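**Student:** Output the structure for:
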Amino acid sequence: MIFISHTMRLSDSDVDMHAIRAQGAGGQNVNKVASAIHLRFDIHASSLSEEHKQRLLNSKDSRVTKDGIFVLKAQQYRTQERNKIDALERLKAFILQSTKTLPTRKLTKPSKSAKRKRVDQKTQRGKIKALRGKVDF
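**Tutor:** All right, here's what the predicted structure looks like:
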């Protein structure tokens, strides 16, 4: 069981993790040991609510494919265990960030003094620019 928050949790079958070889420099060890983790999370088949699924699918994240699968590669650390923890933490952060509800914005108008200040600043700036012109003797 993967706990996302106190109200959200995923079953272990929702997340598919495979060990792969890491890229980049690392000497002989990188050619022998599969320490990177390739995580796949099928949003449609997950145990999340329909509202959360829609929010995850509508996110602009490039890691979500057209088929609704979240793909992540964790290879920052040298050990497979640490990369597994990192991959799950990044999945948890993605789900929390996508399902967070923002408060609705209250429409406001600028005050009269703010309008007056803005116009005064514009006229002041206009006077400064007018003084930059050619001098007529």
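**Student:** Could you use CA atoms for every contact and neighbour count after this?
**Tutor:** Will do.
**Student:** residue boundaries of the strands in the chain?
**Tutor:** For the chain, strands defined by DSSP state E occupy the ranges 2-3, 9-10, 15-20, 36-42, 69-74.
**Student:** and the fourth one, what does it pack onto?
**Tutor:** Contact partners of strand 36-42 among helices and strands, from 3 or more CA pairs under 8 Å, 6 or more residues apart in numbering; DSSP states H and E: strand 15-20, strand 69-74, helix 80-99.
**Student:** Second input sequence below; structure requested for side-by-side comparison:
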Amino acid sequence: MPTADHDVAGDLVVTRDVVLPAASLHWRFSRAGGPGGQGVNTTDSRVELSVDLHQAPLREVVRERLLDRLGPRLHDGVLTVVAADDRAQRRNRRAARDRLAALLRDALAPDPPSRRPTAPSRAARRRRLESKRRQGAVKALRRRPTGE
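**Tutor:** I've put the predicted structure just below:
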């Protein structure tokens, strides 16, 4: 769900049911390295977007799932994404919003179905052993003949 151009500072729509209000998003800007010519030393184009999951107005079930799934990425319950790909701060802001929404969306996604353990069929075992025999025969032909 890309963000509209005018909505760089509005509420962050993660899913239909989860929307983070703009007040719970914390922005930080700094100078980015990399390309940019003379403007690189004067513009604060690097963007950090943070959200405190403990303080964000979320349903408790959603909060617990996010904290559990994003645990290694959090610092004191705060999730931060950085965008410094572009020379323009506005495009970096949009990229940071999109990255944050995608991270949260992935964390809220349901678990994949668990794998049911299965055993190889009798035919599959037979094919595997036959393949091993053929490969062994090929390698046997490569050996130096025994001298009598």
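**Student:** re the thing from before, Throw the strands of the first structure into JSON lines and include mean neighbour count and distance to Gln28 of the first structure, thanks.
**Tutor:** Shown next, in JSON lines, are the strands of the first structure (neighbours: other CA atoms under 10 Å; distance: least, CA to CA, whole Å):
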{"stretch": "strand 2-3", "mean neighbour count": "12", "distance to Gln28 of the first structure": "34"}
{"stretch": "strand 9-10", "mean neighbour count": "15", "distance to Gln28 of the first structure": "37"}
{"stretch": "strand 15-20", "mean neighbour count": "16", "distance to Gln28 of the first structure": "15"}
{"stretch": "strand 36-42", "mean neighbour count": "21", "distance to Gln28 of the first structure": "15"}
{"stretch": "strand 69-74", "mean neighbour count": "19", "distance to Gln28 of the first structure": "20"}
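**Student:** any chance of the ones you listed in CSV, plus distance to Asp120 of the first structure?
**Tutor:** CSV is the format used below for those (distance: least, CA to CA, whole Å):
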stretch, distance to Asp120 of the first structure
strand 2-3, 56
strand 9-10, 56
strand 15-20, 60
strand 36-42, 56
strand 69-74, 53
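**Student:** What's the match for Arg125 of the first structure in the second structure?
**Tutor:** The equivalent of Arg125 of the first structure in the second structure is Gln135 (alignment by TM-score structural alignment).
**Student:** so what's the residue nearest to Lys92 of the first structure when sequence neighbours are not counted up against?
**Tutor:** Excluding the flanking residues, the one nearest Lys92 of the first structure by CA to CA, 6 or more residues apart in numbering is Ile4, at 5.7 Å. Ile4 of the first structure sits next to Leu10, Lys92, Ile95, Leu96 when contact means CA atoms under 8 Å, 6 or more residues apart in numbering.
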